[in-house]
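Enquirer: got a predicted model here, sequence first, then my questions.
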Amino acid sequence: MDPEKEKERKRLIALTSLNLLNTPKEERFEIITRLASKIFAVPVAGISLVDAQKVWFKSIQGLDHLTEDRSTSFSNAVVLKEEMVIIEDTLQNEEFKSNPYVTDGPKIRFFAGVPIRASDLSVVGSLFLADRLPRKFSDLEVSTLKDLSTWVDVEFLRSSLTYQISLEQKKIQEELVSKNRELAEEKAMDDAMLANIGDGVVGINDRGEIIFTNQQVEYMTGLKQDELIGKPIWYSIKMFDKDDKEVSVNERPIRNALFLKKKIESTNYFFVRRDGSKFPVSITATPVIVFDRVIGGVDVFRDITKEKEIDRMKTEFISLASHQLRTPLSAMKWFCEILLDRDAGDLNKEQEELLTNIYQSNERMIQLVNTLLNISRIESGRIIIDPKPTDLRKLLDEVILEVRPRFDKKKQHLAISIHKNLPLVNIDPRLIRHVYMNLLTNAIKYTPDGGEIVIIISVKNGEVVSQVSDSGYGIPRRQHEQVFKKFFRAENVIKIETEGTGLGLYLTKAIVESSGGRIWFESDEGKGTTFWFAVPLSGSVQKEGEVTIDI
């Protein structure tokens, strides 16, 4: 584009941004032109705005017209030259002596105009003086006119800013209306979703005060929304654990979710209805985090009475089926042992191999049946917990002795560190032995040949903490939440190790928690896994059940 045309284009944009073209008179400009007329003793003083075709007079003294053609305007010369223009006698000036404003009409003989600039310094018009007589214009008058033009510049800048602010306000207002409409639509959708979702939903602020609930909360608990809003969730919706003990504020899943800044799921709690009756719930407590600050949380819960009943029926069925399977499996084992011991006659090599495969498969079936029976006994609350003062060092040594051949076969290195003054702990050694056995056999199974396994037993914060670390395949992070679920096996080890039921860790967790302890882990795929389980130094609580677990 031609540089002059581009310059003119930008000048006209700056002029438009003032929002002064073809607008009514304003006293702030009238004051300036009246003052100019008096100071310089001239009949004509004005403020002009020069657009593409016309010159507009924002204020003018001594003339009654509001516009003129740009091509014949004195102000156009100021704009084109971008500097002060002084013509002391127009009849002696070659450019203007034939101008219609000189020869006709006002018959201007003297003109002085100073540029008026927009905020980008484009010349958009002039502050000018005119007289019907020729006159000299002194240096002092030049300086005074320039000073007055600064005043006009300031007023123009103010107009520009005011116009820009009004545009921004209009834009913000439009955006606000649009956002409010979007929010209203989203709220309507959210309200409809909350109203129709089958789960109870309770939202709280960072102080634990309830800020919203949905209809299902009232349906499940009998507590109305207006009874709950603004009140602490800890005291408004009562919660009990599986041992029928009221859950304290610090033990509630939503409290821990806010504190730990992570989602917590649980199916081990009961809510209380208005009439005092309890029902089991599946809870998902999620913190709401904005810029790394917890601003509240959401409790989503579901009545799992039917699921619990189905689980109970499944447990009973599994228990019954497992009992029924034990007899024929035990008989098969006995018959295989008789045949392999050649008590029924000699075997050739092929017969021996077939019987060995049958025997090994039968052993795996017996192990699976025992595991299923153990799970059903724990889930039904029939397990006996018989705590005794136990030397965990000695108990661990017994387990290591049993699994030592597996270590040696894979040439794995075992490192052990046990608290120097480890006290006797009142636990059920049969149960805790199973926990050590499961964690160690898993570590051996999922650690490659030549890898390292570390066992540490320490005393911390009133607990005896046992740690089993391996340098194996690790567990994919996306599957961490499933580790303690029934039948779970990590996708990366299924391809490598085909054997396994996915019940070992589920049973281990159930045993630890039944013993009054807790279990957790950390794992990175390709780097290994560490499991910890902790039991209180004070020991486990004795439980008068019906059966023990089968190891």
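Expert: It's in. Predicted model, so just to flag it, every value in this text is computed and none were measured.
Enquirer: CA atoms for contacts and neighbours, from now on please.
Expert: Fine.
Enquirer: helix or strand next in line after the lengthiest strand in the chain, which one?
Expert: Determined from DSSP state E, the single longest strand within the chain is strand 278-290. Per DSSP states H and E, the first helix or strand lying C-terminal to strand 278-290 is strand 293-303.
Enquirer: included below, for side-by-side comparison, is a second structure:
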Amino acid sequence: MSWFEENKQILIALLHGVMVFILLFVGLVIFTIQYDFTDVNMAVLAFILATTCIVFFAKSVYEIHASTTREKKLAEEMAEKYIKSSEQLFLEVYNNSPVAYLIVGKLGDIISANTAAARLFGVSADKLVKRDLFALMNAGGEEHQSILKQKFQTGIVVSDEEVKVIRSNSFSWTKLSIFQFSNADGKRLSLVTLVDVTKQKEIEIAKSEFVSLASHQLRTPISGMRWSAELLLMDGVESLSKQQKRYVDRLLSSIQRMSSLVDDFLQVSRFELGTRILKEETVVLKELFDDIIAEQDAKVTLNRLKIYKEYDPSVVKIQSDMALLRMVVTNLYTNAVKYSRIGGEISVGYMRQGGDLVITVKDSGMGIPVAEQQRVFSKIFRASNAIKEVPDGTGLGLYIVQKAVQTLEGRVSFVSTENIGTTFTVVIPI
């Protein structure tokens, strides 16, 4: 607020006083001209007028000051009442919220905890005070724990990080969020929220276990169906009619798709359950890539596709997980073949880049719509143009690629333009 706005009322009162003085003085002069007041002491009269104006001005200033003081006091009382009411409301919400809340100092020391937090940690709220927040939880590995601490110390917002809250003889799965703020004294504090997601986690694990079990159980009957169909085709070469052979071929094709679907579900469940462990071995890259490319020769020939191999001759062997590498390259190459149009081109290759192996699979296929690219690695997702042109598909291939690459401690990215093509790049440390 400016000085003028603060003293506006006083200035108005002063102006009124000056105007009253001028009017009285002018009136007195006019009156003196009209009548003869030679015996009147004009100085005394002017003094009386000035005194009257000063008294008027002083009275106005006093009333204004008194009114302003009352208003200011009333505003302060209302503000204080509002602050107390807000503080009381905050404390009630903080203490009675079903979500676990903690106020934490800049070193990670717990300053206060609400009832839900005490219940989550299995101790009274006062026993949580002064304890190290990060010593009471497990972020799933030392590296993740260290990154979480660094985010906290540097002031980076932490949102929905999955951590385990450790109790004396058990733990709970939670979503951790940390928001930093400064109190009235300028001291840096953090509000920590912990949302218990143990039940949701248990449901996810149960679902993954069910899928894994079902996939294992389905493998045996599917294998039996395939063998029976193959035997029927082999033994009935002469006895089966052309139409009957066509039916058996369709049956074998359907069994193969079902087998691939079961394998995909099994791989997904292993990744989600965390049962997929790295098994390093010597991998001869050229042999691996040639083998994967050969598996799709029939479709490549049928669609008249041109395949270009771009192998780095300086990279012959690496130590890695053969099965995971095969999984990554197979899914990317199979997609390239599946979604390339007749007469299209596909480039497959690898090269060394510093301490990394860079794998690229490039096609001239239908591409991925821009609006859908952020969902490419989501589970059971297929682009709208892919569904339209190639109805068959599980939507699990790229999800499996991402999980496999993460298990290999690598990263995967892509560049795609609709109706022009897509290039996938996988970078794996070697």
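Expert: Thanks, I have the structure now. The structure presented is a predicted model; accordingly, all values stated were derived computationally and were not measured.
Enquirer: so after superposing, what's the score?
Expert: For this chain pair, the superposition-based TM-score is 0.67 by TM-score structural alignment, normalised by the length of the second structure; 410 aligned residues with a C-alpha RMSD of 5.5 Å.
Enquirer: and the strands in the stretch 301-430 of the second structure, which stretches?
Expert: Under the criterion DSSP state E, counting those that start in this stretch, the stretch 301-430 of the second structure contains strands at 306-311, 317-321, 345-353, 356-363, 411-417, 421-429.
Enquirer: how about the helices of the stretch 1-150 of the second structure, start to end?
Expert: 3-6, 8-34, 42-96, 115-121, 125-128, 142-154 (DSSP state H, counting those that start in this stretch).
Enquirer: the stretch 251-400 of the second structure: helices as residue ranges?
Expert: Secondary structure of the stretch 251-400 of the second structure (DSSP H, counting those that start in this stretch): helices located at 285-295, 297-302, 322-339, 384-389, 397-407.
Enquirer: now do the last one: distance to the chain's middle.
Expert: When you say that, I think you mean helix 397-407 of the second structure. What separates the centre of helix 397-407 of the second structure from the centre of its chain is 19 Å, taken as C-alpha atoms, centre = their mean, to the nearest Å.
Enquirer: cool, and the second one?
Expert: The gap between the average C-alpha position of helix 297-302 of the second structure and the chain average comes to 42 Å, counting by C-alpha atoms, centre = their mean.
Enquirer: where does Ala321 of the first structure land in three-state SS?
Expert: Following DSSP: H, G, I helix; E, B strand; the rest coil, the label given to Ala321 of the first structure is helix.
Enquirer: tell me how many other residues crowd the alignment partner in the second structure of it.
Expert: Counting by TM-score structural alignment, Ala321 of the first structure lines up with Ala214 in the second structure. The number of residues packed near Ala214 of the second structure is 14, by other C-alpha atoms under 10 Å.
Enquirer: could you count how many residues lie near the nearest residue to Ala139 of the second structure once chain neighbours are set aside?
Expert: Spatial nearest neighbour of Ala139 of the second structure, excluding adjacent residues (C-alpha to C-alpha, 6 or more residues apart in numbering): Val163 at 4.5 Å. By the criterion of other C-alpha under 10 Å, Val163 of the second structure has 21 neighbours.
Enquirer: would you confirm that Val163 of the second structure contacts Lys175?
Expert: Yes - with contact defined as C-alpha atoms under 8 Å, Val163 of the second structure counts as touching Lys175 (6.3 Å).
Enquirer: about what we covered before: which among the helices of the stretch 251-400 of the second structure is found nearest to Met351 of the second structure?
Expert: helix 285-295 (10.2 Å; C-alpha to C-alpha).
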